[in-house]
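> have a look at this prediction, sequence included:
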Amino acid sequence: MRKLLIGSTAAAALVAGSLIAAAAANADSGTVVRVVDGDTVVVSINNNDQTIRLLNVNTPETKDPNKPTECLGPEASEYLKQALPAGSKVRLEFDVERHDKYGRTLAGVFNASNQLVNAEIARKGLGVPMVVGENRKFLPPVQAAHDEARKAGEGLFAESIECTLPAKVAAASEALASAEEAAPATTSSAAGASASTWASALVAAKAAHDLLSAERDSEHSIIWAAYSTGEAASKLKALSDRITRADTTLNQVKEQQKTLAAAEKKAEEERKAAEAKAAAEKKAAEEAAAAAKKAADEAAAAEQARAAAAAAEAERLRNIPAPQPYVPPAPKYVAPQPAAPSNPYPGYTGPRCYAPGGKTWRPC
């Protein structure tokens, strides 16, 4: 019995030793040299720099020269730099396949606090679960962290981060809701503004629709990690229905804009015609008033001239000296002839001078 126990103990120790040896053979440690991107780090192992690709997590692209920087790619890289600063010690655990097709070492990376950094990236919403070949060892903790981020609305699940799919869907929904809640347009300019609002909302909605309806296995599939297939389908249907209604409304608003513009044009023409008529009537009235004033002024001037002439004549007459009482002219004085003396000689007319011979005479 004792022999059996001793044998069993030895066997157990042998198995345990084998497991420890196997575990040791499937793990390693090193020092962080630098972070490449959100899921890749260079680690010095036995003074040999090795590029380590974190297993079962995928972060947005930042380094591929043939692809644009993806949403939250820089943030994922920055997080990994903070989680694994240069010079820090890390423990590496490996799975079935040790290297990928690019020659990178595939591993679970544990920091000095024994945290699986692969999962912590997903917990921040900066990475999504993925499988590389037969390597699934770290998939459960990464998946659990990813679900935790989904519930918390972190990273790729955040509606507050403009580039995420939830943010795009929320922005599209808000834009459509804002357009729907706008007051009815009563002018063509207001209808035009409403049409612009609807058009902008439709652009955002259709962009979000295209993202939701795209194939999930495309090169940008990481953005769809925010929604499950069912969630994406539900949101896609709701967004499609709203887009259809919005297209109809936009066409109605455009027609309304045309109708209002035509009515405003007609009203403007009528206003201008009324203004022209009023201006013509005003001008005619002003001309008539001017003519009447001119006639009145001329009449007043004539009356004033007449009055002035009358006043001048009156003044002239007033200044004429008053006529003196008529005094008949005195008769011309004729000195009275002296009375002839009594002629003692009747018939005597005065002395007579006789011509020689005494036959003729003249008074002397």
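Sure thing, it's come through.
> okay, CA-based contacts and neighbour counts for the rest of this
OK.
> give me the neighbour count for Ala191.
Ala191 sits with 24 neighbouring residues when counted by other C-alpha atoms under 10 Å.
> do Pro65 as well
Using other C-alpha under 10 Å: Pro65 sits among 8 other residues.
> any idea which helix or strand carries it?
Pro65 is part of no helix or strand when elements are defined by DSSP states H and E.
> and it, how far is that from Thr51?
Using C-alpha to C-alpha, to the nearest Å, Pro65 is found at 19 Å from Thr51.
> again, but for Thr31
In terms of C-alpha to C-alpha, Thr31 sits 12 Å off from Thr51.
> any common contacting residues for the two?
Here Thr31 and Thr51 have Val43 as joint contacts, going by C-alpha atoms under 8 Å, 6 or more residues apart in numbering.
> where's Arg98 relative to Leu250, distance?
For Arg98, the distance to Leu250 - C-alpha to C-alpha - is 57 Å.
> could you point out which element follows the strand or helix carrying Ala285?
Taking DSSP H and E as the definition, one finds Ala285 inside helix 229-319. Remark: after helix 229-319, the chain's next helix or strand is strand 352-354, criterion DSSP H and E.
> so how far is the following helix or strand past that next one from its chain's centroid?
Sequence order places strand 361-363 as the next helix or strand after strand 352-354, per DSSP H and E. On the basis of C-alpha atoms, centre = their mean, to the nearest Å, strand 361-363 sits 149 Å off its chain's mean C-alpha point.
> the biggest strand by length in the chain packs against which elements?
Scanning the chain for the longest strand, with DSSP state E as the assignment, gives strand 27-37. Under the contact definition 3 or more C-alpha pairs under 8 Å, 6 or more residues apart in numbering; DSSP states H and E, strand 27-37 sits against strand 40-45, helix 73-83, strand 89-93.
> next one for the comparison:
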Amino acid sequence: MKITRTFVLSGVALLALSGCSSATPQPEPSPSSSKISYADGLHAKVLSVETANTITVDVDGRTKEVRLLNVVAPTEHNNEFSGSCLVPESTDFLKQKLPEGTEVTLDFDDSRVGSSGYLEAAVYVGDDLINADVVREGFATTTFLSQRDEHYAPVSEAQQEAAREGRGIYSKDVECSLPHAIQLHLDRVHRADDSQNEEERIGLYKSASNFYNTLMSEAKSPDTWVGSIVTLDAVKDQLKELKNALGKNYYDVQGKSEREKQSEANEPIRPGS
């Protein structure tokens, strides 16, 4: 999606001149003493890529670490579903998009610095929004700070595209992805249906039910923001398929199956009970 923007040249504040004679020559402001104006259209040069959502850039001779606005990258220490999936692959992808020396333009949201403490920006190469590119390939997901986030919409749309096309962390073929985990339990349920071993069958049903219950407890309202919760909105149809496959063999959080609850409801009341 091509985004048309108006570039605003960033200014550099001059050093204040005070207490000096007009005849005294004044030194030129150095990069270290001048202040960066964080306005849309700020030009920078890529020095390195740290993760799928963090880069180091040079701005007028100063080194700044920038986090891609509205983008959440997988990390080795993320315990959320799919949160530690494709970490090196996602970083390599961004390195290919932004090799050292690439000229980029930075746009900012009103908040500019997010809760992480990083300088957060929409990173452009020409009219190409890099934030959306990483998410579109399924190498990262989107997040937001408020309803007024300026760049959330295109990044969220990119995530929905990745989910529809089954790319990256939305692929059933990627072992660390959530869709792969759901499919694995779905296959186990089908295998349980064909099993003659009652103990094995019940174990598979309970395992799939516990997985489903845990997943749903992790996301109280996955549909509140389209694409805002890592992969859950994208796999809601797949989760529904798993629940339907379990049918009466679904076990609730109390460990009771639908079949058991139905049996108890149909049990006749005995005299004196």
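Yep, that arrived. Because the structure is predicted, anything quoted here is derived from the model rather than measured.
> superposed, what's their TM-score?
Remark: TM-score between the superposed chains equals 0.65 [TM-score structural alignment, normalised by the length of the second structure]; 218 aligned residues with a C-alpha RMSD of 3.7 Å.
> hmm, back to that, who has more neighbours out of Arg98 and Leu250 of the first structure?
Comparing Arg98 of the first structure with Leu250 by other C-alpha under 10 Å, the one with more neighbours is Leu250, at 21 against 14.
> all helices of the stretch 51-200 of the first structure, in order?
Taking DSSP state H, counting those that start in this stretch, the helices of the stretch 51-200 of the first structure run over residues 73-83, 117-123, 139-152, 165-181, 188-213.
> read off where the longest strand of the first structure ends up in the second structure.
On the basis of TM-score structural alignment, strand 27-37 of the first structure is assigned to residues 41-51 in the second structure.
> report the spatially closest residue to the counterpart of Leu156 of the first structure in the second structure, excluding sequence-adjacent ones.
Using TM-score structural alignment, the partner of Leu156 of the first structure in the second structure is Ile169. Distances taken as C-alpha to C-alpha, 6 or more residues apart in numbering place Ser177 nearest to Ile169 of the second structure, at 5.0 Å, with adjacent residues excluded.
> could you verify my assumption that that neighbour touches Cys85?
Yes: with contact defined as C-alpha atoms under 8 Å, Ser177 of the second structure counts as touching Cys85 (6.4 Å).
> overlap of the contact sets of those two?
Common neighbours of Ser177 of the second structure and Cys85 (criterion: C-alpha under 8 Å, 6+ apart): Ile169.
> compare the two (neighbour count), which wins?
Between Ser177 of the second structure and Cys85, Cys85 has the larger neighbour count (other C-alpha under 10 Å), namely 24 against 21.
> now which residue in the first structure aligns to the more buried one?
The alignment partner of Cys85 of the second structure in the first structure, by TM-score structural alignment, is Cys71.
> and Trp61 of the first structure, how many residues sit next to it?
You called it Trp, but residue 61 of the first structure is Glu. Taking other C-alpha under 10 Å as the criterion, the count of residues near Glu61 of the first structure is 23.
> in the second structure, what residue corresponds to it?
Using TM-score structural alignment, the equivalent of Glu61 of the first structure in the second structure is Thr75.
> need the contact list for the closest residue to its match other than its chain neighbours.
Residue nearest to Thr75 of the second structure in three dimensions, not counting chain neighbours: Ser84, with 4.8 Å by C-alpha to C-alpha, 6+ apart. Contact analysis of Ser84 of the second structure by C-alpha under 8 Å, 6+ apart lists 74-78, 176.
> distance of the match of Cys85 of the second structure from Arg53 of the first structure?
Separation of Cys71 of the first structure from Arg53 of the first structure (C-alpha to C-alpha): 20 Å.
> which of the contacts of Ser84 of the second structure are still contacts in the first structure?
When you map the contacts of Ser84 of the second structure onto the first structure and apply both residues aligned by TM-score structural alignment, their matches' C-alpha atoms under 8 Å, the shared contacts are 74-76.
> can you put the residues you listed in JSON lines and add distance to Leu242 of the second structure?
What follows is these, written out as JSON lines (distance: C-alpha to C-alpha, whole Å):
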{"residue": "Pro74", "distance to Leu242 of the second structure": "26"}
{"residue": "Thr75", "distance to Leu242 of the second structure": "28"}
{"residue": "Glu76", "distance to Leu242 of the second structure": "28"}
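> out of those, which is nearest to Phe93 of the second structure?
Pro74 (12.7 Å; C-alpha to C-alpha).
> neighbours around that closest one, how many?
Residues within reach of Pro74 of the second structure, counting by other C-alpha under 10 Å, total 26.
> verify the stated contact: it with Pro88.
No: in this structure Pro74 of the second structure lies outside contact range of Pro88 using C-alpha under 8 Å: 9.1 Å.
> picking that back up, what distance do you get for the closest residue to the match of Cys85 of the second structure other than its chain neighbours to Ala276 of the first structure?
Distance criterion C-alpha to C-alpha, 6+ apart; nearest residue to Cys71 of the first structure, sequence neighbours excluded, is Cys163 at 5.6 Å. Cys163 of the first structure sits at a distance of 58 Å from Ala276 of the first structure (criterion: C-alpha to C-alpha).
> okay, the two: which has more neighbours?
The neighbour count for Cys163 of the first structure versus Ala276, taken as other C-alpha under 10 Å, is higher for Cys163 (15 against 12).
> just to revisit the earlier point, how far does the match of strand 27-37 of the first structure sit from the chain's center?
Using C-alpha atoms, centre = their mean, the offset of stretch 41-51 of the second structure from its chain centre is 20 Å.
> let's have the contacts of Ser84 of the second structure in TSV, adding distance to Glu165 of the second structure.
Shown next, in TSV, are these (distance: C-alpha to C-alpha, whole Å):
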residue	distance to Glu165 of the second structure
Pro74	19
Thr75	23
Glu76	25
His77	27
Asn78	24
Cys176	17
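> nearest to Tyr152 of the second structure among the residues you listed?
Nearest to Tyr152 of the second structure out of the contacts of Ser84 of the second structure is Pro74 (C-alpha to C-alpha; 18.2 Å).
> so where is stretch 294-310 of the first structure in the second structure?
On the second structure, no counterpart of stretch 294-310 of the first structure exists by TM-score structural alignment.
> residues in contact with the match of Glu61 of the first structure?
Thr75 of the second structure touches 83-85, 87, counting by C-alpha under 8 Å, 6+ apart.
> counterpart of Ser207 of the second structure in the first structure?
Here Ser207 of the second structure is matched to Val203 in the first structure, going by TM-score structural alignment.
> follow-up on the earlier one: what's the longest strand of the first structure in contact with?
Here strand 27-37 of the first structure makes contact (C-alpha under 8 Å, 6+ apart) with 41-46, 49, 61-63, 73-74, 76-77, 80-81, 84-94.
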